[in-house]
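Enquirer: Starting from these lines, generate the structure:
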Amino acid sequence: MSKSKAGRRVVVTGFGVVTPIGTTVDEFWAGLKAGKSGVSALGGFPLDDLKILIAAQIKDFDPKQRLKHFKRDRIITLADRYSWFAAAAADEAVRMSGLELPEADPYRSACIIGSGAGGLVTFETAYRDLFILNKRATHPLTLLRIIGSSAAAHVGIEFGVKGPTFATCSACSTATHAIGIARDYIRDNVVDVAIAGASESVINYGTMKAWQALHVLSPEGCFPFAKKRNGTVLAEGAGILVLESLEHAQARGATILAELCGYGMASDSQDMVKPTVEGPSVAMQGALDDAGLKPEQIDYLNAHGTATMDNDINETKAIKNVFGDYAYKLPISSTKSMHGHPLGAGGGIEAVACIKAMQEGWVPPTIGLDEPGDGCDLDYIPNVGREKKVTYTMSNSFAFGGLNAVMIFGPPPA
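Expert: The predicted structure follows:
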């Protein structure tokens, strides 16, 4: 398989998730198989005058239980919620990979875990303490909790990563950019191993008010590509991959789950909230070119599919641009219809859905799709998933600001 740029092949040896429909990979996949919705009544903080009263929240997550075995990072259970999710997903991914960390040369490992917003739950708590409860000070760890790179630092500390460790931030494309950068570092021989993805936890009163003001949230549910769609549903969670060079994985006898064989990026450079068709089209074509694949070799596409009016129609047009007549035969779904829109974490969670689809020979549905919207005339796998042999998958992430990133996963190298 030819590539647009020579370099080492990069494979996936582990993955982990924390989502509203399952806080482990097995639970998450069972939720997708069942067509489970993670959307429920909003709770956990004062709702006051909020008009949007639903979200996809993660409930009954106990960091003291989930992270009690952490040894090097002694304050992880005192961190922000978004760092908890990142740590739990990374822990699952590393365990699955079978890696013994720290690496013999810890400077040959990387930890790139992004977040679109960082510790917003901590921000709101601190401001309530100061301005409503009239406390004289905030919690002493407030500063460390809010920083957008804290999740990467916590995970890097626990697993002894001494190479490149930082966060990406590109709104809803954050995880995909993080994974793509990690892929490039391995391909270009900067590191041999990387923990990469993103985490998000922003559901609080202030965030809900801010999103309400933008008029892109649905009061009813997340219905991508449907005629009844009227906005997205905020979610929280994390999706993390363990990446390695093929040589490194083979040398230690690792079980290789997939190859990250294509990555494309493009910016609309037009508008902060109104997407173009060109940017997503260029990103998808770039990923295909990077992987050395023809459009008809993609067996499943996990769409960005936010259920906003503009995104769904623009993404559909972009898919038609890139895939031509094959677009009408290509199985596409938005798993956000089940786990909601976890903002920066979306690309990591959806990458896991893509790899599981390859492993299981089953593609997840777009639930709530009773009648397609105008111009949404492709195969969005409505309501019920289906058995299908899947060799190559594409995952789309398109963000506010016109920031587009796309990944292609293929089978483990023979």
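Enquirer: only C-alpha atoms for contact and neighbour calcs from this point on.
Expert: Noted.
Enquirer: Do a quick rundown of the strands in the chain.
Expert: 10-18, 40-41, 54-55, 109-114, 165-166, 193-200, 237-245, 258-267, 300-302, 332-333, 362-363, 386-387, 393-399, 403-410 (DSSP state E).
Enquirer: Among those strands, show me which one is buried the most.
Expert: Mean neighbour counts were taken over the strands of the chain using mean count of other C-alpha atoms under 10 Å, and the top value, a mean of 34, falls to strand 193-200.
Enquirer: Quick check: the gap between S395 and T122.
Expert: To T122, S395 is 31 Å away according to C-alpha to C-alpha, to the nearest Å.
Enquirer: before we move on, what about D290?
Expert: The value you get for D290 to T122, if C-alpha to C-alpha is used, is 40 Å.
Enquirer: Same question for D310.
Expert: 32 Å.
Enquirer: These two - which one has more neighbours?
Expert: Legend: neighbour count by other C-alpha atoms under 10 Å for D310 and T122, higher for T122 (26 against 14).
Enquirer: Roughly how far does the residue nearest to I52 when sequence neighbours are not counted sit from H304?
Expert: Counting by C-alpha to C-alpha, 6 or more residues apart in numbering, I52 lies nearest to P219, which is 5.2 Å off, once chain neighbours are set aside. Applying C-alpha to C-alpha, the value for P219 to H304 is 20 Å.
Enquirer: Tell me which of those two has more neighbours.
Expert: Legend: neighbour count by other C-alpha under 10 Å for P219 and H304, higher for H304 (27 against 16).
Enquirer: I figured that one hits S334, correct?
Expert: Yes: counting by C-alpha atoms under 8 Å, S334 is a contact partner of H304 at 6.4 Å.
Enquirer: this one next, for a side-by-side:
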Amino acid sequence: MSPTNRTVVVTGIGATTPLGGDAASTWEGLIAGKSGVKPLEQEWAADQAVRIAAPVAVEPTEVIPRPQARRLDRSAQFALVAAQEAWKDAGFEAKAGEDQSVDPDRLGAVIASGIGGVTTLLDQYDVLKEKGVRRVSPHTVPMLMPNGPSANVGLLVGARAGVHTPVSACASGAEAIGYAIEMIRTGRADVVIAGGTEAAIHPLPIAAFGNMMAMSKNNENPQGASRPYDTARDGFVLGEGAGVIVLESAEHAAKRGARVYAEAVGQGVSADSHDIVQPEPGGRGIAAALQNLLDSTDLNPAEIVHVNAHATSTPAGDVAELKALRKVFGDDADHMAVSGTKSMTGHLLGGAGGVESVATVLALYNRIAPPTINVENLDPEAEANADVVRGEARKLPVEGRIAALNDSFGFGGHNVVLAFRTV
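Expert: Take a look at the predicted model:
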């Protein structure tokens, strides 16, 4: 099919997060300012410098049959839970082909993960060392593959237009959604199910992040540990889960009478080319992604009233992002309500962009911005550059079309900004 420039809309949402086992309970937790961070109770945590994390509120085995779950890495389990919800929420009653409203050859899946099946890999290596070759699971390879979640979601819905797995650290989930938008806009697909997932609450990743000094060591106050923009912030809190949305061309959605949450306007992408871990301190790469978004879409800065910020609660990254917003948008940044939802969910790494896209879409649909919790002393540089929503949720304008951004940035200098708009 020749290239087009079709309007893309969001028709389904799904999530499983530290705040709830579905999108509705997650959204309720976000608006209420609830924290999903807890002490780690596993025996291995006692020796860790970091002994807190944000596990999912509902175990995936409560949704997926246990025989099926045993053949899936935890990251794939999360992806299937969120995808099942999003697919049903979009109004599809069965997989493509069986449901005549979607053609499998015009359906894609893009599910990202920053790390993939790390728990499977490490656990099965332990089995190999302790119990021998014959005890290693024959399902190990398809379980540990980074594309395992996407492949399983593709099988779930019957996708044939393409099944993809972007891997760009903590920007992965947002990049997946941006890729899905382009699949529809350029005519490759009519419908794409997209998002991100991660399951890395394991002693090795926690030890490694802890030794990097990237994670909060506020073990005595788990629910207050993730504190974006606060002067006492000392690193992120590791979370787990998945967020998935269903994207469609506006024509396809209208033809089947689907409910539309929002328009997916487009994406802006750049790379810092600065450091493998540290963000460029002035926010140059982030600003480039924001400018790329404006240059490649019809988005008007005056429409943007909300930003779901990357805001991991790290000293350098939080401020760099806000400086970039101010640099690109100038005075227009004054009317953008900035929310740091990782203060409640923790940081889901490759799943963050998926979960936070769900939150961004729901913020527009309900016209309310979630709060950033735990901000007791706002960093003066944050205050100078942005309007941070603190303490309580804030109502967004009730009249006219409004837009919102979801920012995601990852190790390696990956920058992805997504834009959504009311319809």
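Enquirer: Got a TM-score for the two of them?
Expert: Put the two chains on top of each other and the TM-score (TM-score structural alignment, normalised by the length of structure 1) is 0.93; 403 aligned residues with a C-alpha RMSD of 1.8 Å.
Enquirer: one step back: what residue in structure 2 is paired with the residue nearest to I52 of structure 1?
Expert: For P219 of structure 1, the aligned residue in structure 2 is K217 (criterion: TM-score structural alignment).
Enquirer: residues touching its match, list them.
Expert: Listed by C-alpha atoms under 8 Å, 6 or more residues apart in numbering, the contact set of K217 of structure 2 reads 49-52, 210, 225, 234-235.
Enquirer: need the longest helix for structure 1.
Expert: The single longest helix within structure 1, with elements called by DSSP state H, is helix 81-97.
Enquirer: quick one: terminal-to-terminal distance for stretch 155-175 of structure 1?
Expert: 15 Å.
Enquirer: Where in structure 2 does that stretch fall?
Expert: Using TM-score structural alignment, stretch 155-175 of structure 1 pairs with 153-173 in structure 2.
Enquirer: list the contacts for L234 of structure 1?
Expert: Neighbours of L234 of structure 1 in contact, by C-alpha under 8 Å, 6+ apart: 55-56, 203, 217, 340-343.
Enquirer: Residue in structure 2 paired with it?
Expert: Match for L234 of structure 1 (TM-score structural alignment): L238.
Enquirer: With A194 of structure 1 instead?
Expert: So, by TM-score structural alignment, A194 of structure 1 is matched to V192.
Enquirer: Pretty sure its match sits against A180.
Expert: Yes: counting by C-alpha under 8 Å, V192 of structure 2 does reach A180; the two are 5.9 Å apart.
Enquirer: Mind listing the shared neighbours of those two?
Expert: With C-alpha under 8 Å, 6+ apart as the test, V192 of structure 2 and A180 both reach 108-110, 247.
Enquirer: any chance of the contacts of L234 of structure 1 in TSV, plus distance to V25 of structure 1?
Expert: Listed next are the contacts of L234 of structure 1 as TSV, based on distance: C-alpha to C-alpha, whole Å:
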residue	distance to V25 of structure 1
A55	21
A56	17
I203	22
L217	27
G340	16
H341	18
P342	16
L343	19
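Enquirer: What's the PyMOL syntax to select whichever of those residues are buried?
Expert: PyMOL command restricting those to the buried ones, with burial defined by 16 or more other C-alpha atoms under 10 Å:
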select buried, resi 55+56+203+217+340+341+342+343
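Enquirer: Could you single out the nearest of the contacts of L234 of structure 1 to T77 of structure 1?
Expert: I203 (19.2 Å; C-alpha to C-alpha).
Enquirer: Name all residues that make contact with the aligned partner of that closest one in structure 2.
Expert: Correspondence of I203 of structure 1 to structure 2, assessed by TM-score structural alignment: I201. Neighbour list for I201 of structure 2: 53, 55, 238-240 [criterion: C-alpha under 8 Å, 6+ apart].
Enquirer: Then A194 of structure 2?
Expert: Counted by C-alpha under 8 Å, 6+ apart, A194 of structure 2 has contacts 109-111, 176-177, 180, 244-247, 354.
Enquirer: still contacting in structure 1, which of the residues you listed?
Expert: Compared against structure 1 with both residues aligned by TM-score structural alignment, their matches' C-alpha atoms under 8 Å, the contacts of A194 of structure 2 retain 109-111, 176-177, 180, 244-247.
Enquirer: Now stretch 22-37 of structure 1: buried residues?
Expert: So, applying 16+ other C-alpha under 10 Å, buried residues of stretch 22-37 of structure 1: 22-25, 28-29, 31-33, 35-37.
Enquirer: Let me have the residues you listed in CSV, adding distance to L141 of structure 1 as columns.
Expert: Formatted as CSV, the buried residues of stretch 22-37 of structure 1 follow (distance: C-alpha to C-alpha, whole Å):
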residue, distance to L141 of structure 1
G22, 29
T23, 26
T24, 28
V25, 30
F28, 31
W29, 35
G31, 35
L32, 37
K33, 40
G35, 39
K36, 36
S37, 35
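Enquirer: L348 of structure 2 versus the match of I203 of structure 1, what's the distance?
Expert: I201 of structure 2 is 10 Å from L348 of structure 2, where distance means C-alpha to C-alpha.
Enquirer: before we move on, what about T197 of structure 2?
Expert: Taking C-alpha to C-alpha, one finds T197 of structure 2 at 8 Å from L348 of structure 2.
Enquirer: Equivalent analysis for A363 of structure 2, please.
Expert: Counting by C-alpha to C-alpha - A363 of structure 2 and L348 of structure 2 are separated by 19 Å.
Enquirer: cool, and D272 of structure 2?
Expert: 21 Å.
Enquirer: Isn't V50 of structure 2 up against I206?
Expert: Yes: counting by C-alpha under 8 Å, I206 is a contact partner of V50 of structure 2 at 7.0 Å.
Enquirer: number of nearby residues for the residue mapped onto Q285 of structure 1 from structure 2?
Expert: Superposed on structure 2 with TM-score structural alignment, Q285 of structure 1 falls opposite Q291. Residues near Q291 of structure 2, counting by other C-alpha under 10 Å, number 20.
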